[in-house]
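Visitor: This is a predicted model, with the sequence first.
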Amino acid sequence: MKIIGFKINNYKSIGSTENFLSVEPKVTALIGKNESGKSNILEAVGKLSFDRPLSSSYLNNKNRGASGEVSIIVHLEYYQSELNEFEISQANTSISFTDNRVVKIEGGLSELLNDDELLMEAIQCVLEMNIRSVWGNDSNRIKSVQDYLNGLKAITSQVYINHSARLGNLKNWITNDYTSKEDLIEKLEIIDNCLTKYYSLLPSVYYREQYPQLEASYKYDDIKNIFKEPNHIFNRFLLAAGITEQEIVEAFEDPIDGNRKTVRNRIARKIQKNIEAEFNEFYNQEKIEFQVEFESRVFKIYILTDDKAMNLSERSNGLRWYISIFVDVLSREYKNKSLVYLLDEPGVYLHVNAQKQLLELFLRLAERDNQVIYTTHSPYMIDSRDITNVRAIEKVEGGNTKVFKSAYNQNLSNDSKMETLSPLVQAIGADLKFNIGPSTSNNNLITEGITDYMYMNAMINYLAIDSALNIIPSAGVSNINRIVSILIGWGCEFKILLDYDKAGYNEYDVLVNKLDETLEDKILFVSCNEEVVKEKMWSNPQTIESLISKDDFKKLSTPYDGSSSSKKLAAKEFHDKVVNKEIQLENETVSNFQTLFEAIEIQKHNIAIVRD
């Protein structure tokens, strides 16, 4: 199952309103000022586990200004492969953590459990047993058995915490003189297997609080202690490479010299195959090779570049950090379930290109039914090709954290808007210092806002246009003149796309009559109407949504109805469904955008033929 959102109540700086984090199916980025609460959001989610309730220490992290208690609700939905496997229709699931006793289930997973006849029959059979005749008369044991059975009664509304251990205890406690012991054990095993299967649908959460770096060398005596720490970065390195503890022991302790050499060669091959090959796919700044040596009971790691070997400690801090997070993330894929990676400020030690490659690593992870949520202040850690996955976090007056569904929200306070949006603005092109900003050679197109950006990007994808168009969404039509002023100063080529409406006319007036009259040649309207007629623009407005046919809007679960509340939701759903090829667009929509793209001077022969 994939997570679609978290509702976090009263945890640290987070209150009981504006506290829902919408999560993308693949990668979600959180941006905001320092101390805005981004890390608190990751921490609140990162300390969760679907197989246990909230701890007392978690509940003690209460927002001091809140009247309610700490709780968190996780909203999930099935992957398509799960819908196919279990032959079910989509139904969202909510998992509620409200205290330190139970984890509540509602929705799709509850229905899945309830519809499993084999599971329900096995539970009913166990519940009908006479407790004392099956498990004896010991009062303490009877109390535990009763508690375990009560959990089975509530199996469709509560997670059966530590289910394998509990069911194992029930099997072990059955008295030897109970005549149907084997039949009962079979029923308990059915329950255990079913719960294991269904609970494995729930993702695991991996919260990376710190970023320990892989060292250049490890003494064997220290390694023997490190084996007891499963999350130690050296253990993660071994796990990612597929190296066992026994192999390390044999590499140092086997009394036969030839055997030691054999296992050491095997270890080297595993590192090359399982780490080096994948690492070089993403870290293309230079091709590197990993070499390990076993010297005087010390495990040493070397990095080779252009046949020059250097001790890992001699390489840059950025490369070491990247290797460490790479092997740590890689090692987490061993579980046969999806993972949600929570990363606080990843890439802080990396140079620009390495940060971009980290985004590629995130996307690769997401292809394996995983999700990544990370915080950042860096423009390089935002994918300028798709900024719809960015969420803005702000701390408002009174100290509470506010979560916005997008970074382009007009409700962001003015005093924090510029700092909050700084990495986003830089990523999409408000500073030429960054090589992912506006281009001096590409066509820059300024749109009124994020919804225009989403529709345009979706249609460029749909029509398979091989274009160098660089879309820069403004935070509202009235801010376009500010972006234009900067681009003029930098000598960038650009065009401006305005809605053919009252707001579009007002900005047109500012641009042409107050800023620079030559800008008239750079302004386009979504209607492709070359004539600016004030009265017509006010009485018969045309927006980017006007280019979408009514039939295509009907294909959305939240179609645009003219209201501001449906505007971004419809644009986001349209974007995602078009990019993921989940809907077939009508010729009317395709033709309207083809006309617009021709007006923008994306060459006509680059546009794909209208799809039947």
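Guide: Structure's in. What do you need? Numbers count the residues shown, from 1 in each chain.

Visitor: can we go C-alpha only for contacts and neighbour counts from here?
Guide: Noted.

Visitor: Is Leu21 in contact with Lys402, as I believe?
Guide: No: with the criterion set as C-alpha atoms under 8 Å, Leu21 and Lys402 do not qualify as a contacting pair; they are 9.7 Å apart.

Visitor: now the strands: where do they sit in the stretch 251-400 of the chain?
Guide: 289-295, 298-305, 308-311, 339-344, 371-375, 390-395 (DSSP state E, counting those that start in this stretch).

Visitor: Residues touching the fifth one, excluding its own?
Guide: So the one you mean is strand 371-375. Around strand 371-375, the neighbours that count as contacts under C-alpha atoms under 8 Å, 6 or more residues apart in numbering are 2, 23-31, 38-39, 338-346, 362, 365-366.

Visitor: for Tyr292, what are its contacts?
Guide: Actually, residue 292 is Val. It isn't Tyr. When contacts are taken as C-alpha under 8 Å, 6+ apart, Val292 is in contact with 268, 299-302.

Visitor: In addition, the following structure is provided for comparison:
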Amino acid sequence: MKFTYFKFENFKGIESQRLDLSKNSDSKVFTLVGLNESGKTTVLEAINYFAYKPETLNALELDNYEVGDIHNLIPINKRDNFNGRILIEAGIELENDDIEEIKNAFKENSIALKEYSNFISYTQCYHFENSEYKKDKTQYQWNYKFKGIVGRERKIRSLTNKEALLANTIIKKRLPSILYFPNFLFEFPERIYLEETYEEAKHKFYQTIIQDVLDSLSNDTNINDHLIKRIESEDEKDKRNLNSLIGKMQKQLTEVIFKKWNQIFNKEISKTEIILFTGKDSNGCYLEFNIKDDVDTYRIIERSLGFRWFFVYILLTQFRSYRKQNKNAFFLFDEPASNLHPSAQIELLKSFEKLPKVIYTTHSHYLINPKWLENTFVIKNEAIDYDDEVKYNSKNTNIKISRYRDFAVMYPNQSNYFQPILEVLDYRPTNLELVPEVIITEGKTDFYTFNYIQGIIQNSSNPLKFIPGTSSSNLETLISLYLGWGRKFLVLLDSDKEGLKQKKRYEEVFGETISDLVLTYKNIDPTWDNFETEDLFSDNDKIVIQTKNYPADNSFQKKIFNRSLQELYMKNEIVLLEQNTIDNVNKVLETLRDKLK
């Protein structure tokens, strides 16, 4: 079972929006980007307000986790006299095993399920009058159509609401848990008490985590029989068995947690391990987590804030996949790991792929994966003038959710909304990349074009090396470096008015010695007058490349075409090009190769 969409109405600043998660059914990770105060956190809060959750994180007492007063959800500009509803709707896809369990439940109640849909929805409505919540008018509604044969009836008919209630119980039980982490800044308990009768919610929550660790051992152990009873026992055999199990748990925790630590922080930690202490006090049997280095043993709460954040993240996420029931969690992370260094953020991003489902917000380009751009959304608050943030107009508060590619097509000049994406796609040359025999180009478009065709389309074993400049008029530094080093290079410019002007200027600045080293497309083919790199592609190929990633617009836009080409290169994705395009590119590459010789 999985969520396919969420729809929101009048939830804080969201007037009416839908977050569609179904475009790629295999997608596991969804990214929300946007400027400050754009509403990214509000989207996560709205999802977290979904009524039916098999489990919650209330016990962790996370800051900003819950909305304590439903009146705080009223849009700011409507608080004076709100007469309407706040709505949250979720689309849910039932999988084959869900349907089978529903069928069996109906069968036990003499109902043969004959017709059904795998797609259902659940809607929750909260009504207000004069800005006061009317609890008696609250509506919770499952929307699905089940038909079957009831009892001794002969005809297939729609099931009544009462008859269909059997399905509700099963659906609610099998729904993915929504686990919202506005942060990971909470205290890990010094001792975790293990008895089910222990009433404190935090310990009941951590009992499920300890069971996850036991399940990861694949030895069919549980808390009651293999921890509690052995802790209480005075039998030496039970003590040995307890020590054996604790030893396996310690080893598993140490391997998983510190292996991830080494990957994320690029620090090899040795002679450090997780140590578990067991015992019984007036509250009952407990398990205590400790860290032992070469000499000393520390409690978790005595370690640094960064380590505690990391420890809890791994404990709550990486062992989740071993859960025998309801392991299909939906994780919501708000600005995760924003305080970690870049390489740690990159490794953390990789760990998301191992989780059942993730939606996260970010401002960091280190937390953007180009392969996930299909599932990236831009969040925009139309109330804010980001050129003058003083002009915040609450009356116009309206949070919009757009797919990144659609937003980029509609607002190609508002790239500040998705700047982290552009930064991860962007190419920034460094001196370490200045290698012999290079082609210096006007900018990154040329770099991506030739590298994409050489590396991805043609899979060349000996590609030409390209270095992008920042514009046709700003290549002096690169030219000077190569002249000073005495290394072979060429400069490739467009044959438009600006390109011809800059070729002449470079010849004047550096002398006739570089006259043959600065080429325009017209030097390669005399018919290529007023020619740019995009013109190497046939008109059809331009549209094919552009619509591969931005299908919303099938009229050529240079900026969108170049952005799509960047993404294809970053994702190693092949597009079939017409022979005319390949011939044009090869003509350029052959000319450049001959010139370098």
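Guide: Cool, got the structure. These numbers were taken from a predicted model, which means no experiment stands behind them.

Visitor: follow-up on the earlier one: shared with structure 2, which of the contacts of Val292 of structure 1?
Guide: When those are mapped onto structure 2 and scored by both residues aligned by TM-score structural alignment, their matches' C-alpha atoms under 8 Å, the shared contacts come out as 299-302.

Visitor: Now for those, which sits with the most neighbours around it?
Guide: Taking other C-alpha atoms under 10 Å to define a neighbour, the member of the kept ones among the contacts of Val292 of structure 1 with the most is Tyr302, carrying 21 neighbours.

Visitor: That residue maps to what in structure 2?
Guide: Alignment note: Tyr302 of structure 1 maps to Asn290 in structure 2; criterion TM-score structural alignment.

Visitor: what does Tyr207 of structure 1 give?
Guide: Using TM-score structural alignment as the criterion, Tyr207 of structure 1 maps onto Tyr180 of structure 2.

Visitor: did I read that right, its match in a strand?
Guide: Yes: counting by DSSP: H, G, I helix; E, B strand; the rest coil, Tyr180 of structure 2 is found in a strand.

Visitor: Just give the number of residues close to it.
Guide: 25.

Visitor: Now it: closest residue in space, sequence neighbours ignored.
Guide: Distances taken as C-alpha to C-alpha, 6 or more residues apart in numbering put Leu332 closest to Tyr180 of structure 2, at 4.5 Å, once the chain neighbours are dropped.

Visitor: Tell me the counterpart of the one you found in structure 1.
Guide: Under the alignment (TM-score structural alignment), Leu332 of structure 2 maps onto Leu342.

Visitor: That match and Asn40 touch, don't they?
Guide: No: if you go by C-alpha under 8 Å, Leu342 of structure 1 and Asn40 don't touch, sitting 11.5 Å apart.

Visitor: Do a quick rundown of the helices in the stretch 351-500 of structure 2.
Guide: Ranges of helices in the stretch 351-500 of structure 2, per DSSP state H, counting those that start in this stretch, are 404-410, 419-425, 444-451, 476-485, 497-510.

Visitor: out of these, deepest packed?
Guide: When those are scored by mean count of other C-alpha atoms under 10 Å, the highest mean neighbour count falls to helix 444-451 (a mean of 22).

Visitor: Which elements pack onto it?
Guide: Counting by 3 or more C-alpha pairs under 8 Å, 6 or more residues apart in numbering; DSSP states H and E, the packing neighbours recorded for helix 444-451 of structure 2 are strand 465-468, helix 558-570.

Visitor: Please identify the most buried of these.
Guide: Per-stretch averages of neighbours, counted by mean count of other C-alpha under 10 Å, single out strand 465-468 among these, with a mean of 22.

Visitor: one step back: list the contacts of the match of Tyr302 of structure 1.
Guide: Neighbouring residues of Asn290 of structure 2 by C-alpha under 8 Å, 6+ apart: 274-277, 297-300.
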